[in-house]
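> Build me a model:
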Amino acid sequence: MQFSESWLRQYVNPDMTTEQLSHALTMAGLEVEETRPLAPPFTQVVVAEILEAAQHPDADRLRVCKVNAGGETLQIVCGAPNARVGIKIPCALVGAQLPPSEEGGKPFAIKLGKLRGVESQGMLCSGRELGVGQDSEGIMELAADAPVGQDIREHLKLDDTIFIIKLTPNKADCLSILGVAREVSAITGAKLCVPKIEAQKSSIQDKLKVTVENKDLCGRFAGRVIKGVNAKAKTPDWMVRCLEGAGQRSISALVDISNYAMLAIGQPTHVFDLNKIKGDLTVRWGRDGEQLELLNGQTVSVAPLSGQGVGVIADANGVESMAGIMGGNPSSVTLDTQDVYLESAFWWPSAIQGRSRRFNFSTDAAHRFERGVDPAGTVDALEYVSALITQICGGQLGPVDDQIVDLPKRSDVRLRVARAQKVIGVPLTTDVIAQLFDRIGLQYQREGNEAFVVKAPSHRFDIEIEEDLIEEVARLYGFENIPANPPVAEQRMQGTQEPKRGIHQLRHAIANRAYQEVMNFGFIDADTEEKLAGNTNPIKVLNPIASQYSVMRSNLIGGLVQNLKQNINRKATHVRLFEVGRVFQRNPEAQVGELSIAGYDQPVRVAGLAYGPAVPEQWGTPTRSVDFFDVKGDLEALLAPLEFKAEKTEHPALHPGRSAQISIKKRGKDINLGVIGELHPRWQQAYDIPGSVVLFEIDWAAIQDIGLPVINTISKFPAVTRDLAVVVDQAITVTQLQDAMKAAKQLLVKKIDLFDEFKPTAGRMGGMAENEKSLAFRITLSDESGTLQDTQIEPVISALLDAMSVKCKARIR
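Down below sits the predicted model:
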């Protein structure tokens, strides 16, 4: 919310400096993000009048002007196309210091000089040269009654301050000067001067019939016909200054009046060209196939999308306006407009929320309606704008047509004094709380000294529960007045969770492997979700913050790949990333709970990505790209002491021949942890990634339980190793053979390692068929009771061979 201090002080004028007022607002929860001068510093610029304007003898685009600046007549050479006799303009005298032309530059000094041989005794200024506007096409034209010789800062009231307040979403009541003034009055006790709004008398009986079809879209609709307006009327300077102080530029009188009223009292209105409306108006939801060309030139479809409708105001020809967001070109007012229809309505916040983001733009009206606009002020705003239009543009007013369809029901809110004292930490009495409620204009009833029953005003959408009232008490009492007492809490010794792995412990472990943590939104675009998760029916976001965040992610891989692409675009060549976060999946069996939603699972996943060289470039190690086994080694170190096995699998995001499902065995069952593998070449090409990418994603819940450490004694007797080479079909994996040997449950076997693989080639069959391969294992055996003898070892080796033979059809080589 942006406004000028002088405009605010028209409504409430506390005996405070600008700095004190800024501090008071911030301490009341209305954070003043910035204060800055309305105009930059400059000197010796006065109101002047052009007496003569003759063509320069040696330049077609220059004029030699005789100027009355309140003293002797000055001769000034000017290149502005609008320099003409009789207009009042700002004139910088010789010696004036003007603002720098660019940020960080030096002030511009006006000196006596010559332009193409003609002496110039000053400078006629544009708004941009004075830092009070962006118009640089010509000199600034002042009002005809501007006193010649008066300092321009005094005449334009430029010694003012711009306030920029960072409002929280619940403070919709402060999206107007009146709303902020209410707060200032409550904070400081200064008198509030509310604009006097009177019902305007009708001089004609013309009406436009309006039908509200959907009460879940519009709760109240008011309008009136105004005929014979002069749309070419000049917007008053005082209104232009207010709009510029609020960061808006003047467009035309009718548009400026509507914008001014919205900023002043918080109710957006819209002005239609009555002669462009065909038939009656209907307020309803948009339908399939309907489109509207908006005032910004954008053509949009107002058809329902993903169950989200768009409210419209339509006539017999079609849609004329997007309800509560922006008007349409078909019925827009122009300088030729003579008759208008003025509309003021209460649109339900839920009917406006998210719609402007759907079309990739936002408006001041939508910003207010989606947070809540006072339904009780609908007709007052109509009368206020009507009065301004007739004062500035003239015209004849028709009667007000006010339709109340369905207004919000405001329930009483109960505040317990003891609860407020406990939360705020200050022993506030009931009398103090009552005074605070009186200052902010809340109606209440006391329940002795125990509680208050408060009826929230219609403009306070943020007061619904007891905590909202406690917040009001705290901020009006003053956050700076609340003592900073240390918290008091009962301390208990908690048992250690040694059998469980901590999430921060895992984060540190991954970071120690040279991976950097990223934090992505839980949302992603539907295209990435379909490509990298294979999810054609994602969970859609009803109110996305942007088009690229339209669905909930079902894995972390999509976000990591996008992070990698951003890094590659910035010339990164060695990238290691990881993320710990929730994913979102449909599950009809999921039950509602404190941290769960019925029908949806929200498990925590851990994912990582590696790209570029396996190790940073150096002289001692040849450069090679990171591969599957590098990341698998990282994962083995991270999951220790858990041991996992990897089996070939397929995943939408991963290379079909270089990806694996990893699992661990718990209580005799294989528990799926997740996947590891290279990014699919198709997506590598689609994202324009020049090298291979290795990713993993595992389920956090499955790796939390690591158990207590098991103590094993070290045998004082030497271990024995035996090499065992077997021939199997090439479809048999190493894991299958190792599982078969482990299933034999030979207690003397301490370790089984694969150390060789041989596949037959042309001319070198090795006594094997083409579809066979040889795998060699090193078996480590040990016994704590004594040195192993051959008579003990041979039965063990035979048992291992038998197990592989039965389960994998292996034969000794």
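> going forward, measure contacts between C-alpha atoms and count neighbours the same way
Will do.
> contacting residues for the spatially closest residue to Pro375 that is not a sequence neighbour?
Using CA to CA, 6 or more residues apart in numbering and skipping residues adjacent in sequence, the residue nearest Pro375 is Phe346, 5.5 Å away. By CA atoms under 8 Å, 6 or more residues apart in numbering, the contact set of Phe346 is Cys218, Gly219, Arg220, Phe221, Phe369, Val373, Asp374, Pro375, Thr378.
> Repeat that for Val385.
Counted by CA under 8 Å, 6+ apart, Val385 has contacts Ile257, Ser258, Ala261.
> let's go with 6 Å and repeat that
Contacts for Val385 (CA atoms under 6 Å, 6 or more residues apart in numbering) come out as none.
> Could you also give me the structure for this second sequence? I'd like to compare it with the first:
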Amino acid sequence: MKFSEIWLRSFVNPACSSDELAHALTMAGIEVESVEPVASVFNNVVVAEILSVEKHPTADRLSVCKVRTGNSDKELLQIVCGAPNVSAGMKVPCALVGATLPGFVIKKTKLRGLDSAGMLCSAKELGINAVVDGLLLLPSDAPVGTDFRNYYGLEDSIFTLSLTPNRADCLGVTGVAREVSAITNAEIHPIEIRIVPNEIDDALNVQVIASDACPLYCGRVLRNINLSVPTPLWMIQRLERSGLRSINSIVDITNYVMLETGQPMHAFNLAKIAGSIQIRYALPHEKIQLLNGNQINLTPEMLLISDEHKPLALAGIMGGLESGVTYGTTDIFLESAFFSPDVISGKTFHLGFSSDSAYRFERGVDFSATRSALERASYLILTICGGQTGPVIEIKHKLPQRSPINVRTERVKRILGIDINKEQIGDYFKRLEFEFSEKDDFFNVVSPAYRFDLAIEEDFIEELARIHGYDHIPIHYPHANMAMLPESESQYSTMEIKQKLIDRDYQEVINYAFVDADWEADFVDNHKPVTLLNPIASQMNVMRSTLIGGLISNLQFNLNRKQTRVRLFEIGCCFIRDHENDCKQTEKIAGLSYGDFSSEQWGIQARNVDFYDIKADVEVLCRGKSVCFNKFFHPALHPGKSAEICFEDRMIGWMGELHPRWQKKYGLQKSTILFELDLDILKLRFLPLVKEISKFPPVRRDIAIIVDNDISTYSLIYCMQEVKSAIISDISLFDIYRGKGMESNKKSLAFRILLQDTEKTLTDEQAEFAITSLIKILKNKFGAELRN
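Just a heads-up that it's a prediction; the model follows:
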């Protein structure tokens, strides 16, 4: 929204400068994007009349002009001009000798041998934003010799507002003036609406078929208007300073009233209307050519203004080219209506263009001023173009209702955090022109028709805050009792777990939780992942159930940048479907190692990282927990180089070498070792238990047993720990033998067993009984035989 400051101050003139006014509006929520002068600084430019124009004797594109710049013929000047539109009888701005214009100073000079005492000016040369080619033409009644800056009203500024969608009431200068009056408490001088007397009885029959889309429609016939009358300079200036160009007097007047009141209007050429006016939705296969030249194929949800045979306009958006007002038009039908915002909203987006009318209607216009705007435009047309007016046709249906809202004084104080009394609240509501009644400890307030954004109590409290001034609301710093939160001794923090891997030369990465569906199929054989309805990219269309895909992508990124040793880890959430098809979220930690075991150096022989290197890293993560590694199949891993990681008979993760198939697919030249674990299990910390230290010496017994090769050492130790006697304090493996003297499917395992009692020295009989019991259990459960 752009407008002239002088225009605004004709309605309300607060005692503040342009910058102060801009600041006040911005602080009240009406952001002023810029305040710019109408024209650049210049001086010594006057209104001049061109008396004669002759062709320059030696230059085809130059003209020699005799120019009058004062009241007497003695003040004639000879000026050489190159403008294409120069002609005798014109009145134009003339920069006299010594004038300072933007970028240069006017001096008396010779052009192709002829004296030139000044310069006839274009709008561009004066720094004026006007759509004019050649010299800036002035009205015939412009007083010669008058200072041009004063005559043209250039001591003015253009305000540009950046309005939020809820403040459609400020899309007219009167709305902005109303806001300025409320903010500054300055007196406002509203438009004087003059009711135009009806001089003719001509009227069109209007049928509002789509009454839900057009609850209010006003129109009237005007005949015998003179469209050749030029638009007054003051109106052209206000239009141009609002970003609109002058077209013809009727169109200019409708645009002017729209900028003044915020009510879009349209004038139809009465000669192009056949029969009655209809407000209806489009029929199949209907078309219309709009004023901007676009040919539109209409759809059933588009609202039309039509006659009995054809569409005349796209309601609330733009008029049709055929029924437009052009030079030669003498009779018009003037329309002012209220269209439902829901009907107009979004239409211009699909059409590929916007319009000032649609911009206002889709946000909501003041339906209480629809008829007043019609009277205002009618008065301006009669004053400028002449003619006779017919009666106003007004068809009204169900308009939006404004229900009263209770605004509680105590709630105002609580929300704003200031002590504001009832008198102040009432004063602010008066300044905002809200209707209200006061009862006990609350106000019963009705929002005006032009405020579509006020619906609940908090909306009105926000209005009070705006008028009171956000900068007048003191800052209260929050007060809270601060206390150290207890840190659990039974859990490791996530940072401690990260630090373990960082200490082992890993680097942390953070990846998106939404990934490519191919990763899920490749790495976890998940063909039904949690799918995103609106992914940010086609290759990020599902939620991950493993962290491996992101780590492989990170590895590729590093290899493409010539890195030969990569050790990465990530902690993040994974998403899987449970048995009831609900999405379940779990937090995991995963790591990847690729390339050299250590950085290149002379002290360690170069080799690639292997399974057991990463197994050591995993064991560090599981510190304090009795975990075991069992043979395991995983779709992402090499079938012979993978293991599941178990804790207390529960699988908590897996590790292994990437399958050769995926290694080839993802362009990895060397083996890649991976692991993934449940983070919640890793966070468990087992507190040390205090027990008595025995004063008596331990007894050591070594046993060697023969078992099948496929029996794991962990299962043997776990079984012995479960059934051992209380006097056995430690069981550990110290030798494994396979070879000569041993069957091919057998292996020999030698265990060291320590026995100790806290109350007495053990006897040989007690020790032998405990050892014999262990051997018997191993024989019965695993078929173990004692080796001789």
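> Can you tell me what the residue nearest to Pro375 of structure 1 aligns to in structure 2?
Matched to structure 2 by TM-score structural alignment, Phe346 of structure 1 sits across from Phe338.
> Repeat that for Ala701 of structure 1.
Aligned partner of Ala701 of structure 1 by TM-score structural alignment: none.
> Tell me the spacing between Ala701 of structure 1 and Val580 of structure 1.
12 Å (CA to CA, to the nearest Å).
> More neighbours: these two, which one.
More crowded of Ala701 of structure 1 and Val580, by other CA atoms under 10 Å: Val580, with 23 against 13.
> Let me see the contact set for the closest residue to the more buried one other than its chain neighbours.
In space, and not counting its chain neighbours, Val580 of structure 1 is closest to Val606: 4.6 Å by CA to CA, 6+ apart. Contact analysis of Val606 of structure 1 by CA under 6 Å, 6+ apart lists Glu579, Val580, Glu697, Ile698.
> can we see that at 8 Å?
Leu556, Phe578, Glu579, Val580, Gly581, Glu697, Ile698, Asp699, Trp700.
> ok, now Glu410 of structure 2?
Here Glu410 of structure 2 is in contact with Asp441 (CA under 8 Å, 6+ apart).
> For it, which three-state class applies?
helix (DSSP: H, G, I helix; E, B strand; the rest coil).
> What's the match for it in structure 1?
Match for Glu410 of structure 2 (TM-score structural alignment): Ala418.
> What of Phe557 of structure 2?
Phe557 of structure 2 maps onto Ala614 in structure 1, by TM-score structural alignment.
> how close does the equivalent of Tyr327 of structure 2 over in structure 1 sit to Asn82 of structure 1?
Aligning on TM-score structural alignment places Tyr327 of structure 2 opposite Leu335 in structure 1. Distance from Leu335 of structure 1 to Asn82 of structure 1, counting by CA to CA: 21 Å.
> ok, back up a step: relative to Ala514 of structure 1, how far out is the match of Phe557 of structure 2?
Ala614 of structure 1 is 11 Å from Ala514 of structure 1, by CA to CA.
> neighbour count winner among these two?
Ala614 (17 against 12).
> Is the more buried one in contact with Val631, as I believe?
No. Counting by CA atoms under 8 Å, Val631 is not a contact partner of Ala614 of structure 1; they are 9.4 Å apart.
> part of a strand, is Ile162 of structure 1?
Yes. Assessed by three-state DSSP, Ile162 of structure 1 belongs to a strand.
> what sits against the alignment partner in structure 2 of Cys218 of structure 1?
Counting by TM-score structural alignment, Cys218 of structure 1 lines up with Cys214 in structure 2. The contact partners of Cys214 of structure 2, taken as CA under 8 Å, 6+ apart, are Val208, Ile279, Ala337, Phe338, Phe339, Ser340, His397.
> Now for the fifth one, how many residues are close by?
Taking other CA under 10 Å as the criterion, the count of residues near Phe339 of structure 2 is 24.
> Next up, the contacts around Val413 of structure 1.
Contacts of Val413 of structure 1 (CA under 8 Å, 6+ apart): Val453, Val454, Lys455, Ala456, Ile463, Glu464, Ile465, Glu466.
> What residues of the helix or strand hosting Gln685 of structure 1 count as buried?
Taking DSSP states H and E as the definition, Gln685 of structure 1 sits inside helix 681-686. Of all the residues in helix 681-686 of structure 1, those buried under the rule 16 or more other CA atoms under 10 Å are Pro681, Trp683, Gln684.
> can you name the residues of structure 2 that it overlays?
Under TM-score structural alignment, there's no match for helix 681-686 of structure 1.
> same question, stretch 269-281 of structure 1
Taking TM-score structural alignment, stretch 269-281 of structure 1 hits residues 265-277 over in structure 2.
> List the buried residues of that stretch.
Applying 16+ other CA under 10 Å to stretch 265-277 of structure 2 flags Met265, His266, Ala267, Phe268, Asn269, Leu270, Ile273, Ile277 as buried.
> Look up how far Gly387 of structure 2 lies from the third one.
By that I understand Ala267 of structure 2. 14 Å.
> Burial check on His579 of structure 2, number of neighbours?
7.
> before we move on, back to that, next structured bit after the helix holding Gln685 of structure 1?
Next element after helix 681-686 of structure 1 (DSSP H and E): strand 693-699.
> Show me where the stretch 651-800 of structure 1 has its strands.
Assigned by DSSP state E, counting those that start in this stretch, the strands in the stretch 651-800 of structure 1 fall at 654-666, 669-679, 693-699, 720-729, 749-758, 772-781.
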